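Student: Kindly return the folded structure for what I paste below:
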Amino acid sequence: MTFQEYKLLTQQAVALIEGESDLIANLANLSALLNMNLDNINWVGFYLLKDNQLVLGPFQGLPACIRIPLDRGVCGKAFSSNTIQRVADVHQFAGHIACDANSQSEIVLPVSIQGTPALVLDIDSPITNRFTQEDQDGLAYLVEKIQQHL
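Tutor: Sure, this is the predicted structure:
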């Protein structure tokens, strides 16, 4: 996707959740929207911070790991460092947690609610090098806008 396409997707995402206060309902719709619009992905969803660990939230894809320690995997690193993690080949990532053996690349973006880190957006792909800098920039833009409504 181009950045312009991500901007349009972001407008759709904000329209879906604007005015709705239920976090789980919003995350469910967002994961469905992303699943519909992103090519070459096999999992998209959210992990929420609960009791000092990340716990599976709404998603689209095969069943997933339920709990992720904050010091493990791509999701844990993204959350604990509060930085986007874009991994071209998950098998080269130290501490990668293989929830789906078909996943080859991954991008994880931390999401804040009212300025406090609260969850991550996790997207997996069955091909290596799936996520580009343009994807990272577009998804970061989307997260920036949606977190204002969560």
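Student: contacts and neighbour counts: CA atoms only from here.
Tutor: Will do.
Student: Now the residue nearest the centre of the chain: which helix or strand?
Tutor: Among the residues of the chain, the one closest to the centroid is Leu121, at 1.8 Å (Cα atoms, centre = their mean). Using DSSP states H and E, Leu121 sits in strand 116-125.
Student: what separates the nearest residue to His96 once chain neighbours are set aside from Asp39, distance-wise?
Tutor: Among residues not flanking His96 along the chain, Gly73 sits closest, at 4.3 Å (Cα to Cα, 6 or more residues apart in numbering). Applying Cα to Cα, to the nearest Å, the value for Gly73 to Asp39 is 23 Å.
Student: Please generate a structure for the following sequence too, so the two can be compared:
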Amino acid sequence: MFSFSPTHGQSMAECHADLLEAACALTDGEPDGIANMANVAALIWQFLPDLNWAGFYRLVEGELVLGPFIGKPACIRIALNQGVCGAAAATGETQLVPDVHAFPGHIACDAQSRSELVVPVLRDGRVIAVIDLDSPSPARFAEEDARGIEALAGAIAARI
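Tutor: Model prediction:
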């Protein structure tokens, strides 16, 4: 069995690079998308500090449907353009939100969440899912996090 874990004291850039490498190694050759999303959600949780939710919403028949995640129970279905996840899915653009309470239409699945990063997963130019990260800390996510999760989304798009 593999042991995937971040190195103590590493920079966020190194952490994202190691997360990407671990996700690619763990999903390589596995055809089951749900299993791959579950393992990637677990890796995100393990590698990135200060999260209270990490996981996927899958685009199914024009709406987002809850996929594998780690955290408190969450909304099962989200309409496109609703909340941060719906905005990311509708636009195909990363949503980096330092204060979720200031985001119009934010969906508060966990009242403890203060900031959010949502990255669309694109396959053949179409959104197939989003990776959703929530933190109890305001402004937890930086552009470096967005770029790291975008790289992860690109790497696993064909595997989920």
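Student: More neighbours: Gly73 and Asp39 of the first structure, which one.
Tutor: Under the neighbour definition other Cα atoms under 10 Å, Gly73 of the first structure and Asp39 were set side by side, and Gly73 has more, 17 against 11.
Student: Let me see the contact set for the more buried one.
Tutor: Listed by Cα atoms under 8 Å, 6 or more residues apart in numbering, the contact set of Gly73 of the first structure reads Phe93, Ala94, Gly95, His96, Ile97.
Student: List only those of the residues you listed flagged as buried.
Tutor: For the contacts of Gly73 of the first structure, a burial check counting by 16 or more other Cα atoms under 10 Å picks out Ile97.
Student: all helices for the first structure, in order.
Tutor: Taking DSSP state H to define them, one finds helices in the first structure at 3-17, 23-37, 73-81, 133-146.
Student: So what's the residue count around the aligned residue in the second structure for Asp51 of the first structure?
Tutor: When the structures are aligned by TM-score structural alignment, the residue of the second structure matched to Asp51 of the first structure is Glu61. By the other Cα under 10 Å criterion, the neighbourhood of Glu61 of the second structure contains 7 residues.
Student: The one 10 residues further on now?
Tutor: The local packing of Gly71 of the second structure (other Cα under 10 Å) involves 15 other residues.
Student: Pro69 of the first structure too?
Tutor: Neighbours of Pro69 of the first structure under the rule other Cα under 10 Å: 15.
Student: pretty sure it is touching Leu54, no?
Tutor: Yes. Contact criterion Cα atoms under 8 Å: Pro69 of the first structure and Leu54 qualify, at 6.3 Å.
Student: list the residues that contact both of those two?
Tutor: Residues touching both Pro69 of the first structure and Leu54 by Cα under 8 Å, 6+ apart: Gly76.
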